[in-house]
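**Student:** when you get a sec, could you give me coordinates for this:
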Amino acid sequence: MILSSPHPDLLLPDVSFSEYVLRNIQKHGNEIALISADDNGKAYTYSELYESVLRCAGALFNLGVKKGDVVAVALGNRAEFPIIVLATAACGAILTTCNPNYTADEITKQFLHSKPSVVFVESGGLQTMIKVAEEAETIKQIFTAEKHSRCKSVWDLIAETGRKDFPFDVRPETKETPFYLPYSSGTTGLPKGVVLTHSNMVAIVALTGLAFAPSKKDCYYLVLPLFHIYGTMTIFTNLIQGIKTVLQRRFSVESFLHCVQEYKVTKTTAVPPMILAIYNSPLLSKYDTSSLQSLFSGAAPLPETVGFEVMKKLNLRVVQGWGLTEAVPLTATKDEQTPLKSIGKVIQNTKIKVVDTETGQELNCNENGEICVKGPQVMKGYYKNPEATAGCIDVDGWFHTGDIGYFDKFGHIYIIDRLKELIKVKGFQVAPAELEELLLRHPSVTDVAVIGIPDLKSGELPQAYLVVNDRSVTENDIHKFIEGRVSPYKYLKGGVVFCDVIPKSASGKILRRELRARAAAKAKL
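**Tutor:** Okay, here's the model as predicted:
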């Protein structure tokens, strides 16, 4: 049985992403678009953003950025991020995002694959990026977000360039030309570049507007990273709709509550660990949060009991959503009758089916299987990786999500498990294969398997099972080996377990379910 939205499809314009966003931004004139909470509440109007995009695009074009070139952004939540994204789109080039907190090794691995020629970084990340450029030789120019004594900033480029330099004649083929290139581990394995075309991005933003149902009266608090697709779709949806967005680069309960009180925030997007931290904080009673109306939860499942308690305590609506970097958004919650544990119904322009994981046969109501989707928001494929693309998009064009779920008789969809091996730490993806590859470099490790174990604060934590040839190796030795080689959220905070053998199937695949069962049994002791 194939599910579709109960609402009419949305007519999606066949234009480039920059044209789509800019023509909407232009409508909102001198209204406040963005507020940078980390920069003393500095505000940017829609007119200022529009002008900055035109000049930044002209500057990139004058630098020789053209169709097929890659521009990389390793920035936190700041106004410069959407400006550079739109400027790159206007040049017909590809924009790839990168976590600014990555180590030099992690960034190098990604950039050797994506091959950017121009990179924008945080001032504090300049030295790291200079080191990356020594190996990633395609990098020709590095710019900072803020003014810096050692190199030009994006604002220097904007100041030096006039509107007349905007590349008006660039017209990318919207359905075929790659534009946005975030990296995701997909359903399994190491990070892969997700190719999103201009049409994909227009669909993502337009459909997110339907899912979030924003109002121009809203004030939106956004701390989820813009380099993540969740943050990307939120910021551009808000800009399209003329909504004021408060940006913050790091989350703390106190800074969140301060922003809600200071700016009369009405809506926010969060991941479950953030929601739990807010709910359990003794600071709640010290701030006025009466303006807050809705909280959108995503990136990981929110326990139903937690959702109910948060709604009761904060007097607001909690809504769960679902999507992947490869396909987002997929569902929308439009009515109060949607059960909290449901991720909603199929969004417009999209089709969803549930299939048997062994036979591929379509399943019916209340039958568990893998969820497959079709729609204009589904990626074109994985960058330079046709094998991985063929492994998740079948010959009929269905994208296999790797998530296990079902739908009820009303069309509400539920996620209950996932085929994918990804570990989600505070909403961030951790690929077991990446950590396993790293651990196997340790001279004493002969075999390894990494799983995620449940954690109340983080959602999940990575835990490693190791076979070693030296019994004197300790858990602390392994932790020290990991530290500095990957980002802190990838550390083995779930612990290290030494064992004699890693359970595997006849074909050699790691039986992670056995390890998760073993970890769960131990947790009950």
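**Student:** please count neighbours and contacts with C-alpha atoms only from this point.
**Tutor:** Will do.
**Student:** could you pull out the strands in the stretch 151-300 of the chain for me?
**Tutor:** 178-181, 183-184, 192-197, 219-222, 244-247, 267-270, 294-297 (DSSP state E, counting those that start in this stretch).
**Student:** revised request: answer the last question for the stretch 1-150 of the chain.
**Tutor:** Secondary structure of the stretch 1-150 of the chain, counting by DSSP E, counting those that start in this stretch: strands at 2-4, 32-36, 42-45, 70-74, 94-97, 118-121, 141-144.
**Student:** figure out which of these is closest to W398.
**Tutor:** Evaluated over the strands of the stretch 1-150 of the chain, closeness to W398 peaks at strand 2-4, with 11.4 Å, by CA to CA.
**Student:** and the strands of the stretch 151-300 of the chain: which comes nearest A464?
**Tutor:** Shortest separation from A464 across the strands of the stretch 151-300 of the chain is recorded for strand 183-184, at 21.3 Å, computed as CA to CA.
**Student:** a helix runs through A521, doesn't it?
**Tutor:** Yes. Checked against DSSP: H, G, I helix; E, B strand; the rest coil, A521 lies within a helix.
**Student:** want to throw the strands of the stretch 151-300 of the chain into a markdown table with mean neighbour count and distance to I415?
**Tutor:** Converted to a markdown table, these look like this (neighbours: other CA atoms under 10 Å; distance: least, CA to CA, whole Å):
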| stretch | mean neighbour count | distance to I415 |
| --- | --- | --- |
| strand 178-181 | 28 | 26 |
| strand 183-184 | 24 | 20 |
| strand 192-197 | 26 | 23 |
| strand 219-222 | 25 | 25 |
| strand 244-247 | 26 | 30 |
| strand 267-270 | 22 | 18 |
| strand 294-297 | 20 | 14 |
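**Student:** redo those as CSV? Include distance to P329.
**Tutor:** Converted to CSV, those look like this (distance: least, CA to CA, whole Å):
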stretch, distance to P329
strand 178-181, 16
strand 183-184, 16
strand 192-197, 13
strand 219-222, 17
strand 244-247, 20
strand 267-270, 14
strand 294-297, 13
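**Student:** of all the ones you listed, which one is nearest V378?
**Tutor:** Using CA to CA, the strands of the stretch 151-300 of the chain put strand 192-197 closest to V378, at 7.9 Å.
**Student:** residues in contact with that closest one?
**Tutor:** Here strand 192-197 makes contact (CA atoms under 8 Å, 6 or more residues apart in numbering) with 114, 174-186, 325-326, 378-383.
**Student:** the structure of the following sequence is requested for comparison with the preceding one:
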Amino acid sequence: MPDSGLVEEPARDPVAEAAGRRPDRLALIAGDTVVTWAELDTRVSAAARWIASRTAPGDRVALLLGNTVEFVVVYFGTLRAGRVAVPLNPGYTADEREHAITDSGAALIVDGPPDTAGTGDTPAVPKSNDLAVLLYTSGTSGRPKGAMLTHAALAANHDQLDRIDPPVVGPDDVVLLAVPFFHAYGLNTGLGSVAHHAATGVLAERFDPADSLELIARHSVTVAVGVPGMYQAWLGRPGAAEALRGVRTAVCGAAPLDTGVATRFRELTGRAILIGYGLTETAPVLTTTAVSDRDKRGSIGRPLPGVELLLRTSSGSELWRDGTASVDEDLEVAGSAGTDPGEIVVRGPNLFLGYWPDGREGPGPDGWWPTGDVAYADGDGDLVLVDRIGELILVNGFNVYPAEIERVLMAHPRVTGVAVVGVPDTVTGQRPHAYVTVIGDPAPTPTELQVYCATRLARFKLPGVELVDGLPRTVIGKVRKRDL
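**Tutor:** Next up, the predicted model:
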């Protein structure tokens, strides 16, 4: 092919850029250890040489490390070396770990501090469209798959977030980094944002409500990047209001946040929790209430600037696009009432290439990618997440969304957890079944909870109720419905 004359841009190096802008600014705080951006940059360079001396360009490097300084050094060292980082959950079972390592073909496994006296030549600078990270999905519906994210996709999500005013994170912020780094949310929204802005990150290797509140107070944390379980746990601690008073931005993602928790947080701190929605495959943020109504409960907001989003029916008809109702007159889109539910389909520079190793199930030729999530646009043009397509329950041909039943049951004052799944039924095909955890003396009975639902749900949506001691969850708080 003839030479087009175009030269691909080099990948951004957020640590090098941060060190160049603010060398003496604290980059990381981990217990009694503090590291400036200049110091981190030096350690990352040494790690890059160490990794390059043991691997070839494009090789995968598995990281079996928690939220530690060592993880940060090895992760950014891997990217700087032009290798592909594969962050893995240190708590994986042997089978789970073996699957990810074998599937990725990892050439190097790092489970401890690297030899930061790395020698050898400085590795070549990777290109922006080179593969940077393989992130394995949580595996709630089967074997985990490695989502292929480029350097450009990781950087694009920060560019999109930068266009929000007022900003979610800025250079003078101190950010709590307690969400695991092997998850896209903790890795790029958390750690990546700290590096992108040359801010300061406070590392928490294991989430503990009391310890994390103490970290927030001691280090004057201004941004909390959290998941629903973290906020719920904080609200149950004495002194939470005092500890959280310096937090100007509270962000929640990875799983739906109960509106009651959001309301209690607002009452306690005077601030709203910003709700975000995204996926590992989108690096990860797609929508947030930060671009719509920051104090709106139950919504996932609107698309980030630079993200195209539409809602589509199962037959392929478009319901809604980027806040504008479809002009197709055959569609029943009732302006003030919002839209019917449809699958979220997205396009943008933050999308993944597909799943490892061949890019299967990635964006189509036109760049659009179906998320598998269902939402509708309300009368204000804000999106409300309904459920996963794969979790849809068909009762006599009628759609039943588990999340709707779960929201009803979670509103009961003595219900602490709910997971609704579809089970076979000889008459209706399927029926909803709710696994519920409760508190109280006496605790509500299954019959009481069914009566409670009957006043709030149509008859065909009424679930069977089974009380359980606990629900199986992933490390970020999502219920493992496949296990149920």
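**Student:** TM between them?
**Tutor:** Remark: TM-score between the superposed chains equals 0.74 [TM-score structural alignment, normalised by the length of the second structure]; 397 aligned residues with a CA RMSD of 3.2 Å.
**Student:** quick one on the thing from earlier: out of the strands of the stretch 1-150 of the first structure, which gets nearest to Q429 of the first structure?
**Tutor:** Nearest to Q429 of the first structure among the strands of the stretch 1-150 of the first structure is strand 94-97 (14.5 Å), distances taken as CA to CA.
**Student:** the closest one vs the second structure - mean distance after superposition?
**Tutor:** Its aligned residues in the second structure lie a mean 1.0 Å from strand 94-97 of the first structure after superposition (mean CA distance after the TM-score superposition for the first structure).
**Student:** just tell me the aligned range of that strand in the second structure.
**Tutor:** Against the second structure, the aligned range for strand 94-97 of the first structure is residues 84-87 (TM-score structural alignment).
**Student:** which other residues reach that stretch?
**Tutor:** 58-65, 75, 78-79, 104, 106, 131-135, 181-183.
**Student:** between the strands of the stretch 1-150 of the first structure, which gets nearest to Q261 of the first structure?
**Tutor:** For the strands of the stretch 1-150 of the first structure, the distance to Q261 of the first structure is smallest for strand 32-36, at 14.2 Å, taking CA to CA.
**Student:** need the residues that contact the closest one.
**Tutor:** Strand 32-36 of the first structure is contacted from outside by 41-46, 78-79, 239, 242-248, using CA under 8 Å, 6+ apart.
**Student:** so how do I select the buried members of those in ChimeraX?
**Tutor:** This is the ChimeraX syntax for the buried subset of the contacts of strand 32-36 of the first structure, where burial follows 16 or more other CA atoms under 10 Å:
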select :41,43,44,45,46,78,79,239,242,243,244,245,246,247,248
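**Student:** for S290 of the first structure, state which of the contacts of strand 32-36 of the first structure is nearest.
**Tutor:** Ranking the contacts of strand 32-36 of the first structure by separation from S290 of the first structure, with CA to CA as the measure, puts V246 on top at 17.0 Å.
**Student:** still on that earlier bit, buried ones among the contacts of strand 192-197 of the first structure?
**Tutor:** Burial by neighbour count, judged by 16+ other CA under 10 Å, picks out 114, 174-175, 177-186, 325-326, 378-383 from the contacts of strand 192-197 of the first structure.
**Student:** from V34 of the second structure, how far out is the aligned partner of A79 of the first structure in the second structure?
**Tutor:** Mapped onto the second structure by TM-score structural alignment, A79 of the first structure lines up with V69. Applying CA to CA, to the nearest Å, the value for V69 of the second structure to V34 of the second structure is 9 Å.
**Student:** and Y355 of the second structure, by the same measure?
**Tutor:** Distance from Y355 of the second structure to V34 of the second structure, by CA to CA: 37 Å.
**Student:** swap in R49 of the second structure?
**Tutor:** Shown here: R49 of the second structure relative to V34 of the second structure, a distance of 23 Å by CA to CA.
**Student:** ok, now L28 of the second structure?
**Tutor:** According to CA to CA, L28 of the second structure and V34 of the second structure sit 6 Å apart.
**Student:** and for A94 of the second structure, the neighbour number?
**Tutor:** Residues within reach of A94 of the second structure, counting by other CA atoms under 10 Å, total 8.
**Student:** I meant to write I389 of the second structure there.
**Tutor:** Using other CA under 10 Å, I389 of the second structure is surrounded by 15 other residues.
**Student:** what's the match for it in the first structure?
**Tutor:** Applying TM-score structural alignment, one finds that I389 of the second structure aligns to L419 in the first structure.
**Student:** so its match touches I404, yeah?
**Tutor:** Yes. With contact defined as CA atoms under 8 Å, L419 of the first structure counts as touching I404 (6.6 Å).
**Student:** give me the common contacts of those two.
**Tutor:** Going by CA under 8 Å, 6+ apart, residues that sit against L419 of the first structure and also against I404 are E370.
**Student:** excluding its backbone neighbours, what's nearest the most centrally placed residue in the first structure?
**Tutor:** Centroid-nearest residue in the first structure, with CA atoms, centre = their mean: H228, separated by 2.7 Å. Closest residue to H228 of the first structure apart from its sequence neighbours, by CA to CA, 6 or more residues apart in numbering: P182 at 7.4 Å.
**Student:** now the counterpart of the one you found in the second structure: how far from V168 of the second structure?
**Tutor:** The criterion is TM-score structural alignment: under it, P182 of the first structure has L135 as its aligned partner in the second structure. Look at L135 of the second structure and V168 of the second structure: by CA to CA, they are 24 Å apart.
**Student:** A198 of the second structure maps to what in the first structure?
**Tutor:** By TM-score structural alignment, A198 of the second structure lines up with G242.
**Student:** no no, W234 of the second structure
**Tutor:** Here W234 of the second structure is matched to I278 in the first structure, going by TM-score structural alignment.
**Student:** what's the neighbour count on the closest residue to its match other than its chain neighbours?
**Tutor:** Spatial nearest neighbour of I278 of the first structure, chain neighbours left out: V253 (5.7 Å); criterion: CA to CA, 6+ apart. By other CA under 10 Å, the residues close to V253 of the first structure number 17.
**Student:** where in the first structure does the longest helix along the second structure fall?
**Tutor:** Among the elements of the second structure assigned as helix by DSSP state H, the one spanning the most residues is helix 37-52. Following TM-score structural alignment, the partner segment of helix 37-52 of the second structure in the first structure covers residues 46-61.
**Student:** show me what that stretch is in contact with.
**Tutor:** Stretch 46-61 of the first structure is touched from outside by 22, 25-26, 28-33, 83-84, 86-88, 90-91, 154, 157-167, with contacts defined as CA under 8 Å, 6+ apart.
**Student:** report the buried members of those residues.
**Tutor:** For the contacts of stretch 46-61 of the first structure, burial is judged from neighbour counts taken by 16+ other CA under 10 Å, and it is met by 22, 25-26, 28-29, 32-33, 83-84, 86-88, 90-91, 154, 157-158, 161-163, 165-167.
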